[in-house]
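S.K.: pasting a predicted model and its sequence here:
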Amino acid sequence: MQSNADVSGPTGDDAVKPLRGDAVYEWVRDRIIDGRLPPGSRIRERDLAEEIRVSRVPIREAFPRLEAEGYIRTLPRRGAVVAPMAISDVRELFDVRASLEVLAARLAAMQCAAGAAGDELRTALERAERAVVADPARTPEAQNQEIADATSAFHEAIVELSGNALLRDLMPPISGRVKRLFHLANERDDLDLHREHRDLCDAILRGQGERAAALALAHVEHSRAETLPLLERSAE
């Protein structure tokens, strides 16, 4: 692959274990999400097979899924390249989030009102709180990664608590795009982000469906208002 990004393959025991298509998918997806494979990077089957020590079969299994979820594009005479996140893609992402995350929050609150404990959501919030606390032992990059992971886990916990199986199936590709966007537009107030998460968690655990839905929508729209101008300026 032609890229200055860190695309080193598995090391140690993992380097000799055969990877299936889903594992190759996750390996490439994670590096696109966190920016180690930046937009425009070429992904050659032969080079990737050598880096992660697999045959081309699982790579060919992974590529259609990566393309279907918007992570790569297949171009004539260039093959697979990492797809950019266009401004139009980001607007569509926020539109979808404004529907599905609001629904998830309302349903999760209804589950709590009916007696669900919400322990996993509490745990996810505590993890998110630890992630935003300043720690001189962490690099800014490491903290940003921890915040991204914890934020994703918090929203996944809401979806899980919703009890809606179809919603759980719909969310993973959306969550991946959100996490990628988190890395692309990382100028934000993380403490403010956590306060919104804390208020949303409180409404859900109290079984306050409409309050939870309103807070979820406000959270998405706040993120939209902060993110789009950053991306528009970087595209100029």
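M.R.: Perfect, I can see it now.
S.K.: every contact and neighbour count from this point should use C-alpha atoms.
M.R.: OK.
S.K.: may I ask which helix or strand encompasses the residue most central in space within the chain?
M.R.: Of all residues in the chain, the one closest to the mean position by C-alpha atoms, centre = their mean is residue 179, 2.6 Å from it. Residue 179 is part of helix 165-184, with elements assigned from DSSP states H and E.
S.K.: A further structure is provided below for comparison with the first:
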Amino acid sequence: MINKLSLSEQVEEALRQEITEGRVLPGQRVTLADYQEKWNVSSTPFRDAIRALEVQGFVTVEPRKGVYVAPMNEETVKEIFDVRIGLECLAVELATPLIPLDVAQKAQAGYLALKSVLDTEDKSALGDRDRRVHDLARDYCGSRRLRRLLMSQMGQFRWVQNAIIQNLPRSYEVALPEHIEIMKAICERDATGAAAAMRKHLDNSRHRLLSHLDTFHQPMAK
């Protein structure tokens, strides 16, 4: 398949993934020279990528110091969740009557089945299942613009979500009843109930992360 992204866009995407998947932690310096050598890419695409990531809120540039992953602080968490709640509650409300019933029921059954495998499945498999209701809301919302907005914010959402998982080892188990509640409303074609359940879930997720921010050890800029 032909990659239509420019080199700077490919570097941007790769660096964003390093951040959102936790390979470079909030507050940690991004050693660009190491990535340039590792990926065999010149400095110009990296400069363009850093500018884009700075605008998106993933990194901060400190004059004469370097590039750092943005801190995971209370303001960051609140702002990201404010955006997510607004977009995803609308998306799931619009999607509820549009998701094919068999697809919704299969997703619901998947969440119910998770109860028995939470301690046995690997975390990547659990993550895929954990995101299912959010993917359904985005994919079936029936609005291209809303879908694009959600996709553009997905890196930010994933970044915070991974922080929650790292700080709360039982996060999948804690969120499971909330996901089941959302899917129950979707299967009953209760759009208002699905939106309310989604808001409750995201509000709870925000609270869980904020209550554990003091355990999130972030490197200090030097």
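M.R.: Received the coordinates, thanks. Remember, it's a predicted structure, so these values are computed and weren't measured experimentally.
S.K.: quick one on the thing from earlier: grab the nearest non-local neighbour of the alignment partner in structure 2 of the residue nearest to the centre of structure 1.
M.R.: Matched across to structure 2, residue 179 of structure 1 falls on residue 158, judged by TM-score structural alignment. Using C-alpha to C-alpha, 6 or more residues apart in numbering and skipping the chain neighbours, the partner closest in space to residue 158 of structure 2 is residue 20 (6.0 Å).
S.K.: you'd agree that neighbour is up against residue 162?
M.R.: Yes: here residue 20 of structure 2 reaches residue 162: they are 7.1 Å apart, a contact under C-alpha atoms under 8 Å.
S.K.: give me the more crowded residue out of these two.
M.R.: Between residue 20 of structure 2 and residue 162, counted using other C-alpha atoms under 10 Å, residue 20 has the larger neighbour count: 23 against 16.
S.K.: how about that one, what's its partner in structure 1?
M.R.: Per TM-score structural alignment, the equivalent position to residue 20 of structure 2 in structure 1 is residue 33.
S.K.: the helix or strand hosting residue 81 of structure 1 vs structure 2 - mean distance after superposition?
M.R.: In the assignment (DSSP H and E), residue 81 of structure 1 maps to strand 79-82. Compared with structure 2 after fitting, strand 79-82 of structure 1 deviates on average by 1.8 Å (mean C-alpha distance after the TM-score superposition for structure 1).
S.K.: and that strand, which stretch of structure 2?
M.R.: Using TM-score structural alignment, the residues of structure 2 aligned to strand 79-82 of structure 1 are 66-69.
S.K.: how distant is that stretch from the center of its chain?
M.R.: Relative to the chain's own centre, stretch 66-69 of structure 2 is displaced by 21 Å; criterion: C-alpha atoms, centre = their mean, to the nearest Å.
S.K.: rewinding a little: packing partners for the helix holding residue 179 of structure 1?
M.R.: With contacts taken as 3 or more C-alpha pairs under 8 Å, 6 or more residues apart in numbering; DSSP states H and E, helix 165-184 of structure 1 sits against helix 21-33, helix 87-113, helix 140-162.
S.K.: measure the mean distance from the first one to structure 2 post-superposition.
M.R.: Taken over the aligned residues, the distance from helix 21-33 of structure 1 to structure 2 averages 1.8 Å (mean C-alpha distance after the TM-score superposition for structure 1).
S.K.: which bit of structure 2 covers whichever helix or strand comes after that helix?
M.R.: Next along the chain after helix 21-33 of structure 1, taking DSSP H and E as the criterion, comes strand 42-43. Mapped onto structure 2 using TM-score structural alignment, strand 42-43 of structure 1 spans residues 29-30.
S.K.: what's next to the matching stretch, contact-wise?
M.R.: Applying C-alpha atoms under 8 Å, 6 or more residues apart in numbering, the contact partners of stretch 29-30 of structure 2 are 24, 66, 67, 68, 69, 221.
S.K.: picking that back up, could you verify my assumption that the residue nearest to the centre of structure 1 touches residue 150?
M.R.: No: if you go by C-alpha under 8 Å, residue 179 of structure 1 and residue 150 don't touch, sitting 10.3 Å apart.
S.K.: what distance do you get for the residue nearest to residue 158 of structure 2 to residue 141 of structure 2?
M.R.: Distance of residue 20 of structure 2 to residue 141 of structure 2, computed by C-alpha to C-alpha, to the nearest Å: 25 Å.
S.K.: before we move on, what about residue 160 of structure 2?
M.R.: 23 Å.
S.K.: same question, residue 83 of structure 2
M.R.: Following C-alpha to C-alpha, the distance that separates residue 83 of structure 2 from residue 141 of structure 2 is 17 Å.
S.K.: so for those two, which residue has more residues nearby?
M.R.: Shown here are residue 83 of structure 2 and residue 141; by other C-alpha under 10 Å, residue 141 has more neighbours (23 against 14).
S.K.: burial check on the nearest residue to that one once chain neighbours are set aside, number of neighbours?
M.R.: Spatially, and ignoring its direct neighbours in sequence, residue 141 of structure 2 is nearest to residue 95 (4.0 Å; C-alpha to C-alpha, 6+ apart). Neighbour count of residue 95 of structure 2, defined by other C-alpha under 10 Å: 24.
S.K.: is it correct that residue 95 of structure 2 is in contact with residue 136?
M.R.: Yes: the criterion here is C-alpha under 8 Å, and residue 95 of structure 2 meets it with residue 136 at 7.5 Å.
S.K.: and residue 117 of structure 1, which of the three is it?
M.R.: coil (DSSP: H, G, I helix; E, B strand; the rest coil).
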